[in-house]
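K.L.:
Got a predicted structure plus its sequence, pasted below:
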Amino acid sequence: MKVVQLRIKNFRGIESAELKFDGHALLLGGNNVGKSTICEALDLVLGPDRLSRFPPIEEWDFYNGKYLEPPAAEGEDPKPVEMRIEVLLIELSPEVEKRCAKNLEFWHVAEKRVLDEGEVKAAIPGIAIPCLRLETLGQYDPEEDEFSARTYYTHSPDAIDGEKQEVQRHIKRLFGFLYLRALRTGSRALSLERGSLLDILLRLQKVRTGLWEQAIARLKQLDIEKDAIELEPVLTAIEDKLSNYVSTTKPGRKTKLFITQLTREHLRKTMSFFLALRDDQEAVPFQQAGTGTLNTLVLALLSFIAELKPDCVIFAMEEPEIAVQPHTQRRIAEYLLNHTTQTFVTSHSPYVIERFTANNTYLLTRVAGMPLQATCVVDATGLKENDYKRYVRRGLAECMLGQGVILVEGVTESHALTALARRMEEQDATLNPLDLAGVTVFDAESDGQIPKFATFFQALGIKTFGFYDFKKRTTVEKAKFTSSLDVDEEHPYKGFESLIANEVPASRIRAFLQELLDNGLDTTQYKVPATIPTDDAAIQKLCIALLSSAKGAGWAMRLLEGSKANDLPATAVGFLNKVYGYFHPPNPKPSAPTQNNTP
């Protein structure tokens, strides 16, 4: 079973949205763009227990907290605002098709739309498949002063007077929808509250126990008075006083102390799963385990549930990377992709992002006054799947989560510009550190690749800055750089090594070469003379040869890291200053007032 379409109106931070999905979905976007809201919306429609709460929704579940329209005219009552969420499901399980047969419609696979009633001839197997549309409607009832929310079949042919047929909870359980909220599910996952993972697990295995009745009976049988005989005269005195005002016919003692007055619902909330993690440790409440252990325990429960319903599990999971190691993050993502029919994941972790394909990665964007957009990365950027897979682990994933990308054509430039930025930030406290501003250096491996990746990042709404070597280019070739880069910096040298050799003082290069020799540099391998030349031109030539022969050694980076402010290459410094101009410090300190000493 899969969700292929989601429509949202007036729910939380989303005024309107129409989103289409094709299988698994990794949801990317800035904070408060709507990632969690999408998961919550799916839970309202597909989750069997969300609407059982009272109230099922509240004021701030409506867009901007607006649940009443002002009256059209003075004296009239305000009109309730409708909140609507619609989900379209395909690849239905046989049991869902059977139970919901009267409510089924047909989905045109190629055209990705629901067939109209007059298109019976188009309902050909293979071309059109059964689908099920569900919608949750929420609104405020002024007469009852309550909020209500119910889920209905969009197609309800048997409904009376045009009213839609309501979807019952036992039907929702067939959808297999599970929602793991970041930082929230763990606190109740292993409790026995209704809707907790442990409760779902017991229900799926059709476990029915007399746990609650037996527990309550045992608690009633606990005689705490015999362990506190000093209470006897106090209770007897209370009964004597009570008899003056309340007539009772029960013989003997009329009062008794019980250990608790908990009901079965209270017990569900207070009962806790205990866990022993070490040989020298007694079992403790699971909430006291580390956050990473807790999240892993939750995943174990989720995987257990998925194995019970292998053909019908839809997961929605917020930030599975929280408090777990990178290899565990990868395992979580791998499990979701291979053992669920569909998963919706929000994440800020490159280790999770790299596990999803470009076809399953959606960028969420929202502009004031416009509907929320979820654009598949492939459709938005044109980057081929093979390129995406190749570069996603080499920094593409981290760049996609940032605010800006510096695109360079080699590993030497990548290391050197990173080091240069650090030196500039150390020397000028007014600069906003690029790594904290969300700017990443990305090695495109060649100048020809820069426009392709710049176009990709631009489509994701990320600022792009290019720094590359001089080369004779046609007007058309140069236009590719100019159109795809916010800052297009073609430096005047035919290689970055030449830039370093010509713009870093020879005295600094000479000192650096001596450092390498003192640290045991193999002069034979790198053809460096045992005695450093005194001629500046010879130093420049030697610097170019050395940096070119070992691009991955990080020597350009080390050269700049040890340089003073006036030794740094002016062209690269000028380029980075343009980048800094896009990212000002978040809370700049007000400058001190100037003193006017004029008499």
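P.N.:
Noted; the coordinates are in hand.

K.L.:
For the rest of this, base every contact and every neighbour count on C-alpha atoms.
P.N.:
OK.

K.L.:
show me the contacts for Phe304.
P.N.:
Neighbour list for Phe304: Leu201 [criterion: C-alpha atoms under 8 Å, 6 or more residues apart in numbering].

K.L.:
ok, residues contacting stretch 51-63?
P.N.:
Residues contacting stretch 51-63 (C-alpha under 8 Å, 6+ apart): 10-15, 44, 50, 65-67, 83, 138, 146-150.

K.L.:
Next: stretch 475-484.
P.N.:
Ile450, Pro451, Ala454, Thr455, Gln458, Thr464, Gly466, Asp488.

K.L.:
Use this one as the comparison:
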Amino acid sequence: MRVCRLSIKNFRGVKSATVLLPKHGVLIGDNNTGKTTLLEALDLALGPDRLNRQPPVDEHDFFQGAYTVKVPASDDKEPSPGANAALVTKGTSNPQQPVAEAPRIEIEVAVADLTEEQKAKFGDYAEFWDAATDKFYTEPNPSGVDAAKITEALRVTFHGWFDKDEDDFEGRTYFTRSLTEDEKPEQFSKKHKQVCGFLYLRSLRTGSRALSLERGSLLDIILRLKDVRPQMWEGTIKTLSAMSVAEDPNHGISGVLESINASLKTYVPKEWGVEPHLKVSNLTRDHLRKVITAFIATGTGDHAAPFYRQGTGTINMLVLAMLSQIAKGKQNVIFAMEEPETAIPPYAQKRIVHEVRKLASQTLFTSHSPYVLEEFALEETVILARDDKDALSRRPIVLPDNVKLKRYRREFRTRFCEGLLSRRILVTEGDTEAAAFPAACRRLSELKPETYSSLEALGVCTIDADGQTNIPGMGQLYRSLDKRVFGMCDKQGVGDKALIEAQVELLLMHDQAGFENLVLKNTTEEARKRYAKLVAWPPHLVKKYPNVESDAAAALREYFDSNKGTGAIADFLAQCSEEEIPEWIRSACISMKAACTPPAAAEGGAPQCSRNQSGKPGDEPDETH
């Protein structure tokens, strides 16, 4: 059993979405892209306990908070064409007004590879899913369903809406086919959902109540799977009811309560209520479910503490142990898990991924950890992106010709992972630029924040392409994932420049042979001498340049050449003043800020960004692209 397709309308920050999901996969994308929204949508449609919450949805679950149709101020005023805000709901006094339905949250989930139990349970509404085309089989030829690629499937749909008469929000899940085929749609009930076995483990929140008896906790789920009904409620309530707190007069509380009781008797008869005293609980089952929790011994002694006061990593491993119990009990579970890497070392992150994959029929993770992401194949990596109309979609990873799969896997942590997790990417020619340019932008933003901004503040990650010939391929990879891509390199020939420009939004190209030359030729003598005093010079350069301050330019050139990739040029720029940083770098920093900052929000008079910036420092941008 697995969720093969998820469609969403008007849910949270997503106006619309249709996403195909793998059997095992990891959802990645920048923050607020919609990863959690997808998992929450699955929980609304398949989670057996989600609809117990009242109300099941609220104002903030609707796209842009719109859950009603606005009524015009006057019945005589005609609505503007196509403006939903002007449409009125059913029952308006003006029959000339067009009628519009209030916005609804609609979530449709397609579940394929049904088990025998599910086929028997949902047979009346079963359909057929074609795994080769990732679509439902609708051909008029019945024998076609016997093909190996065709499997029985089920569609369910969640609707969430605002009930104006009840002045509250409602939500229900239905068999999708019944919405169009039946006079009265049939609900996909809690018992139906339990057969599907969907379990959503929210980051941090799940572990905080895993070993409590609250409804929907992991312990509660395990007890229900094993058909265990705790029989201790009456006995526990009876025991607690016999316990009175702070009766000893030395505690001081009983005396205060007695004085209150004496005053109470002067105003009301006894049968109204007297004799206030303290108990340790509300003495109800629901309250006991919330306060009863497991204790775990810590350290080498006998002292035990509540499980939720353990370390975050310990709690997460405890959750994993409980998941194994759930999977063993159900045999068929869909796990959705947020951020499995929280407070856990890399080797444990990998173990969680592999163990959960073995336990579940389907696993869906969200993660920002390279150690988690590299455990998933290309087709299992679900990159999400939202367009300017808030339509969410999946972007497949298509490696360009010069990025082979072997290289992608070998260099995933160092060269590819950060780009997959970012919206804006600067692809540089080499590691020197990848270290030095961000350091320069950071320094400039400290010196003059109204004019400059660090790349980190702009949300730009820097990727070393490992050579100018690799820039087009890297740019193509990230551009195909709907990311904004910028490039930086030394002066290129016409043909190579055109190849790079075709794949990047903005090309930052200087006219020097090497970034070190750019810096040393365009900084000041004072900056060179000051840095020369800070360097721990190697013996061979000390011998060659006995007085490094007088030969600072030549000595630093050799020093930088022999220390490529160590961040030496970045250290140099980090100790410069604004005037000492080459004009080309300052101009490039301004261009990046202009490109990444909306015009209305741009500060310090940063020039509007052109498609390319090349040539000598101070030259006009190239307008040929």
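P.N.:
Ah, there it is. Keep in mind the model is a prediction, meaning the values are calculated, not measured.

K.L.:
And the TM-score between these chains?
P.N.:
The TM-score (TM-score structural alignment, normalised by the length of the first structure) is 0.81; 575 aligned residues with a C-alpha RMSD of 4.2 Å.

K.L.:
that older thread, filter the contacts of stretch 51-63 of the first structure down to just the ones in strands.
P.N.:
Asn10, Phe11, Ile14, Glu15, Met83, Gly138, Glu146, Phe147, Ser148, Ala149, Arg150 (DSSP state E).

K.L.:
Please pull up the equivalent of the first one in the second structure.
P.N.:
The one in question is Asn10 of the first structure. By TM-score structural alignment, Asn10 of the first structure lines up with Asn10 in the second structure.

K.L.:
same deal with the fifth one?
P.N.:
Residue correspondence, TM-score structural alignment: Met83 of the first structure in this structure matches Ile105 in the second structure.

K.L.:
And for the last one?
P.N.:
Under the alignment (TM-score structural alignment), Arg150 of the first structure pairs with Arg172 in the second structure.

K.L.:
Show me the strands in the stretch 301-450 of the second structure, by range?
P.N.:
304-306, 334-338, 362-366, 381-386, 391-395, 424-428 (DSSP state E, counting those that start in this stretch).

K.L.:
so what's the match of Asn10 of the first structure closest to, chain neighbours aside?
P.N.:
Nearest residue to Asn10 of the second structure, sequence neighbours excluded (C-alpha to C-alpha, 6 or more residues apart in numbering): Phe63, at 4.6 Å.

K.L.:
Same question for Thr37 of the second structure.
P.N.:
That would be Arg12: by C-alpha to C-alpha, 6+ apart, it lies 7.0 Å from Thr37 of the second structure.

K.L.:
Could I get the contacting residues of the one you found?
P.N.:
Per C-alpha under 8 Å, 6+ apart, neighbours of Arg12 of the second structure: Thr37, His60, Asp61, Phe62, Phe63, Gln64, Gly65.

K.L.:
And the fifth one, what's its match in the first structure?
P.N.:
What that stands for is Phe63 of the second structure. Using TM-score structural alignment, Phe63 of the second structure pairs with Tyr63 in the first structure.

K.L.:
Then Gly235 of the second structure?
P.N.:
Match for Gly235 of the second structure (TM-score structural alignment): Gln214.

K.L.:
Next, count neighbours for its match.
P.N.:
11 (other C-alpha atoms under 10 Å).
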